[in-house]
Every structure is written in C-alpha cells, then in structure tokens.
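**Q** I would like to see how this sequence folds:
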Amino acid sequence: MKKIGFLSFGHWSDSPHSMVRSGADSLLQSIELAVAAEELGADGAYFRVHHFAQQLASPFPLLAAAGARTSRIELGTGVIDMRYENPLYMAEDAAAADLISGSRLQLGISRGSPEQVVDGFRYFGHEPAEGSTDADMAREHTAAFLEAIRGEGFARPNPRPMFPNPPGLLRIEPHSPGLRDRIWWGAGSRATADWTARQGMNLMSSTLLTEDTGVPFHQLQAEQIRIFRDAWAEAGHDREPRVSVSRSIFPIVSDLDKQLFWRERHSTDQVGHLDGGDARFGRTYAGEPDKLIDELAEDEAIAAADTLLLTVPTQLGVDYNAHVVESVLTHLAPELGWR
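**A** Predicted structure coming up:
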C-alpha cells in the first residue's frame, strides 16, 4: 500500500492558454485542488517553493488555508529552500499551520535548487559565515529549526515580563507535538540520503538526481533509498522512516489526455549538467493504462517508497489536475497493488 498525492509547482502565467493567470489564481486553485484530491481519496497535497518566480513561494499561509478546508489529506512542501529561512520564525509558522490542520503537515525542506536570481537568499538577509557555503548555511538553518520544533526551552525569560511566564527557559510558541517526526529532506544524491537518515529526517526524492552512474534513473534512485534505509538502521532511530518519490504520470483515458500527452509516451531519462555536475532526470510516464501498468511495475524506486507524489501540470487548472489524480487512483493504483 502506498500513499499517493500530488506535487504542484504553482506556476502561473497571463498567457491566454493558462488556466492560472495570477498569484491569486495559483494560491486559491491550490487550495481547491487539495480539497478535490481529498474528495477523490488521495493522501497528500504537496507544494513546491520557489522564490523570485511566478510560482508558489510562501507555503505556510497556503498550508494553513488548505488545512482549514480539509480534514484528512496530508499537506506538505517539496521543498522549502532553507537558505532563505529564519529558523525560529519558520518554527512558529510551521507549528501554527500544523495545529490548524490537526497535525497533518509533512514538511519537505532542503538546500534548494538553482535560483531565478544570483544568491537570492542574500536579499532575504542571509549570508553564509566566512569560510562556509550556502549549502552549509542551509544545514545550519535546518539544525536550528529542528531544535526549535522539539519544544524544549532555550530562551532566558524576562524577570519582569508583561505576562506571567512558566518556570524555566522558554520555548518557541505555539508548539506542535510530533511535527519533528514529519520533517523530510529533499535529497538529490546518495551521499545526501545517508546524511538525511542520520539527522532523523524522512527522505524526499524527486524526478532529478544530481549525479549519474549510467544506470536508469529509477535504479539510481532505488540505490539512494537503500542507502537511506541502511543509514537509518545504523543510526538507531526509534521510529520507521518514510520515503517519497515524485513522478510525472499521465494515463491517456480521454481525447484531451491524448492531445496533451501522446507525444510523451516514448519519454526516456535525460542526462545533463546542473550546478557544475552531471545530473539525471527521470522520464515522464504517459500512455494507455495497460502500457503504464507494465512500465510502472518495473520502477524499482516507486516499489521501494511508501509515498508517491504525482507532479501535476498546474496551468491546466483544477479540474484537469484532479482528473490526472483520479486517473492514477482508479486506472493504475489498484492494478499495481498501490491501493
């Protein structure tokens, strides 16, 4: 059994061909898609975070609003770029959104991806310490965030406060118990998967890996998952970890599906360069359900993961994206043993 959700980048464009014309459209339609996905029986609504782009950027108002409109579906991010974050302010926002949702947040965080601007985190007031990198800074912010959401006191109270304080050091408020176990790291390599496990975070792996060994994408990703699980066991954590993978999957069951995705039915992995190194990009799965069932049954990384996130074409609108989710749930998931 797998949890199946969607992952939206929240793109908008004023193009006449786009169903998402503005930032307001993107935010409101994201909430409506979460509601629709829950009604269809999906398990998760996840949102990408990109700064300085016509895409979703500020996740916590969106997650809180979606949490208030839904009752069961998991709500998450994939991923928040920790180079940009104030860890303690983020801890407050995350706890508040989690409490509003009834403890349904699954927060994916990471070092981030290539940006729209040069060193965009500097505009947010964050500078790597002398001798360290922006990746080091992201991990430092992460460590501070994880410590804050544990709920332990660390701040010295004012001896003459406006309101009475509880005894001892003060913690970030509000506190949401259990949130620490629902933090995921978006790992782009096998080495980062090992590090993720040792930090006690769940593993989130997308359709891109920032390395290439010459094997198909799904096999390289399956190796990444094995390394993560081995490192988790070695670290001796007292809970079972979760692992998600993302895929672009489009069953062709209507004339519109065929019009949009027929050309993708022979998609293959792609190898390129990203941030100065090799990278492997996973293929798109598109075709008639019988064909996809056979192909997806061979995907070793999906088999190894407990959660599958379907990347959706946001600008096609809520109805079509709900159709994509429903098609996977009804035409593929039962035959593959996912549901």
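**Q** hey, let's count contacts and neighbours off CA atoms from now on
**A** Fine.
**Q** In this model residue 210 seems to touch residue 277, though I could be wrong.
**A** Yes. Residue 277 lies in contact with residue 210 (CA atoms under 8 Å); the separation is 7.1 Å.
**Q** Could you list the residues in contact with stretch 144-153?
**A** Stretch 144-153 is contacted from outside by 87-88, 90-91, 95, 168-172, 175-177, 179-180, using CA atoms under 8 Å, 6 or more residues apart in numbering.
**Q** Could you pull out the buried residues of it?
**A** Of all the residues in stretch 144-153, those buried under the rule 16 or more other CA atoms under 10 Å are 145, 146, 147, 148, 149, 150, 151.
**Q** Could you dump the residues you listed into CSV with distance to residue 201 and secondary structure added?
**A** CSV is the format used below for the buried residues of stretch 144-153 (distance: CA to CA, whole Å; DSSP: H, G, I helix; E, B strand; the rest coil):
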residue, distance to residue 201, secondary structure
145, 12, helix
146, 10, helix
147, 13, helix
148, 15, helix
149, 13, helix
150, 13, coil
151, 17, coil
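**Q** For residue 185, state which of those is nearest.
**A** residue 146 (11.6 Å; CA to CA).
**Q** let's see this one next to it:
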Amino acid sequence: MPQTSTPLRKLGFLTIGLFDEADPRRGHESTLEIIALGERLGFDSAWVRHRHLQYGISSPVAVLAAASQRTSRIELGTAVIPVGWENPLRLAEDLATVDLLSGGRLNPGVSVGPPMHFDQVRHALYPDTAEAEDFGYGRVERLLDFVRGTPATDFSGVEGIEVFSDRVQPQAPGLGDRMWYGGGSLRSARWAGEHGMNLLTSSVVKAEESEDFAEVQLSHIRTFRAHHPDRDRARVSQGLVVIPTDSATPEQRKKYEEYARGRTPRTATPQGPARMMFAPDLVGTSDEIAERLYAHAAFQEVDEVAFALPFTFAHEDYVQILTDMAHRLGPALGWRPAD
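**A** I've put the predicted structure just below:
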C-alpha cells in the first residue's frame, strides 16, 4: 500500500438525515444515534446536510443543538446551510447559542445562491421582498460580521429595566474562526479565502479549467489557500462519497455497488449549463479505497475529510460503514481515533 506523506489528521462524516413522512421522529432519532456512534468510534466531526420542503433535515441547527446534548467531544458541522433561506442576523443568534451549548464544537458551513426552486417557493419565503433579497456573497458577509461581533445597530444601553447590546447576543468566542464555505468554483474558493473562512470541498465541482475532477478540486484548494491570510495552513475539508465494505454482508455489498453504478454515468462528463462535475463514489475494501485516495490529487493536499454517507441507505448500513471507516479506513490513511 502506498503511504501518504501527511497522515490524515481529522476524520469526519456527513449525513443527510432522511426520514419517513409517516414517522419523522424516527429518522431524526436515527441521525442523532449515528452522531453519538461517531463520537464513540473516535470520529473528529459529524456533519449534517439540509433539505427544505423534502424528507430530510430541514433545521440542521436544531438537530445539532440536540446532538450537542448527547455528545461531549465530537465537532458538529453543517454542510451546508444555504443562506438564501435564512436571515443572517437570526441565523447568527442560533449558531452562537448552539456553539455555547456544545462547548465550542460547532462548525457552521454555508453557501450562497437563490433558494432551490425559487420561482415556486418565493411567495411563501419572501412574499414582499423577493425582488430585493441579496442571494450573493453579501449575505454571507453579513452573517460573518454578526458572528464575529460587528455591531448590528447603533443603539445600546438601558431602556427602562431592559439592557440592550449593539452586537448579536450571545457572542460565542472562536465561532468566527470555525465558519466554513461550501464552494465548488474558483470564484467561491477565492472569495472564501479572502474572507478568512475555511473551505468545504465536496463531490461536486464546476468544470472550469479542466474536465478531470481531481485536477479541478486541486485548483480550488490552491486558489483558496493562495488568497487566505493563513496560506498553506488554511483549513480545507474534502467530502467524497466513500463506502468501505470490509465487514459488509454480501447483500450490503451488492446494494452499495449497484448504488454507485447507477450514479457513475454522471461522472463521465460535465453536466448541464453550469458544467458541474461529479466525483465517482468510492466503494471497496478500506485498502482499495485508501489506494485510490492516495492517488487523488486533491486528497494529497488535505489532512482532514468529511466523507459523505449515501442518501438512501438504512440505519444498519450506516453503522457498518462508519465502523469500517473508524476501524480500518481511517488507520489505513494514517488517522488515529480521538480518545
């Protein structure tokens, strides 16, 4: 097996938190159980996606608030919150509150752009202000300012028996340094670096200067660090779909392979007008996956990952996959579980 020059320092995982419409509590409980399992297995971080008007986690901050009370060490992240759905000031309050409840373990990841299917949802989401809403980077800048303590108003002091602050309250020390941007383009990578954020790279990128996924992702990582105040020390987390099969049953292996096979055609060429490139899902033994990762140009540039769990698998599948990641794949990448 080839050896990486930089051992993997942080191992995390990402889940979408699907649920059955007839029993949504069970799906949310499953997500919380998976996060608690991740902590017991020694993972460094657990991340949740968002899904609005779908059967997945619609309120990742609320779910992580619950997770913060069932865990004590593992970092908790969002990958990612599309801020087009959010009021930056209110989101800053929620993030700071959960960060304090977790003991400083929150890692909020965000992205920009109009809400998905905006033409269909605009009248429910922004009935009077849809045309005026800023869905660009400025919305994230407002969020960063509020999280980092920039005044939100010119008023503070005592009014009657109430005391008012000019900053969002509570303030969570260090949270501003743990803000992540989910970027898939050179422009986003540069912007995130210039604004001192951390960078989340996923299994989807924009094919701009190449049609080789690893080369494109590598260019994003290097562009981000070139424009970040910390340069080569700036944090980047890679998120690919990774499915180790070491302890899987024959039935599970067949399901995993069929899942990946069905998604493979979209990885061959850029998709749609935006020319989006998708990374192949990595299915196999931990040794086989480690060898493929060592050969991945972008993986060679990072020392932390948040491997994505497939969307549609069962709870017991996630238990098997996470257990193999912690016991076999992580160590094969030079990672050591947290105490």
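**Q** What value does the TM-score take for this pair?
**A** Here the TM-score for the pair of chains, by TM-score structural alignment, normalised by the length of structure 1, is 0.86; 322 aligned residues with a CA RMSD of 2.5 Å.
**Q** quick revisit: looking at residue 277 and residue 210 of structure 1, which is more packed in?
**A** residue 210 (19 against 10; other CA atoms under 10 Å).
**Q** So that one is in contact with residue 274, correct?
**A** Yes. In this structure residue 210 of structure 1 lies within contact range of residue 274 using CA under 8 Å: 7.0 Å.
**Q** how about residue 319 of structure 2, what does it touch?
**A** By CA under 8 Å, 6+ apart, the contact list for residue 319 of structure 2 reads 34, 37.
**Q** Structure 1: which residue goes with that one?
**A** Aligned against structure 1 by TM-score structural alignment, residue 319 of structure 2 finds its counterpart in residue 322.
**Q** Next one: whichever residue in structure 1 pairs up with residue 214 of structure 2 from residue 88 of structure 1, what distance?
**A** Using TM-score structural alignment, the partner of residue 214 of structure 2 in structure 1 is residue 218. Distance of residue 218 of structure 1 to residue 88 of structure 1, given as CA to CA, to the nearest Å: 37 Å.
**Q** So for those two, which residue has more residues nearby?
**A** Shown here are residue 218 of structure 1 and residue 88; by other CA under 10 Å, residue 218 has more neighbours (21 against 18).
**Q** which secondary structure elements does the helix or strand that one falls within contact?
**A** Using DSSP states H and E, residue 218 of structure 1 sits in helix 217-235. Under the contact definition 3 or more CA pairs under 8 Å, 6 or more residues apart in numbering; DSSP states H and E, helix 217-235 of structure 1 sits against helix 190-198, strand 202-205, helix 300-304.
**Q** Return the most buried member of those.
**A** Stretch with highest mean neighbour count among these: strand 202-205 (a mean of 28; mean count of other CA atoms under 10 Å).
**Q** That one vs structure 2, mean deviation?
**A** By mean CA distance after the TM-score superposition for structure 1, the fitted strand 202-205 of structure 1 averages 0.7 Å away from its aligned residues in structure 2.
**Q** In structure 2, what stretch matches that strand?
**A** Mapped onto structure 2 using TM-score structural alignment, strand 202-205 of structure 1 spans residues 198-201.
**Q** who touches the matching stretch?
**A** Stretch 198-201 of structure 2 is contacted by residues 79, 109, 177-184, 189, 192-193, 217, 221, 224, 234-239 when judged by CA under 8 Å, 6+ apart.
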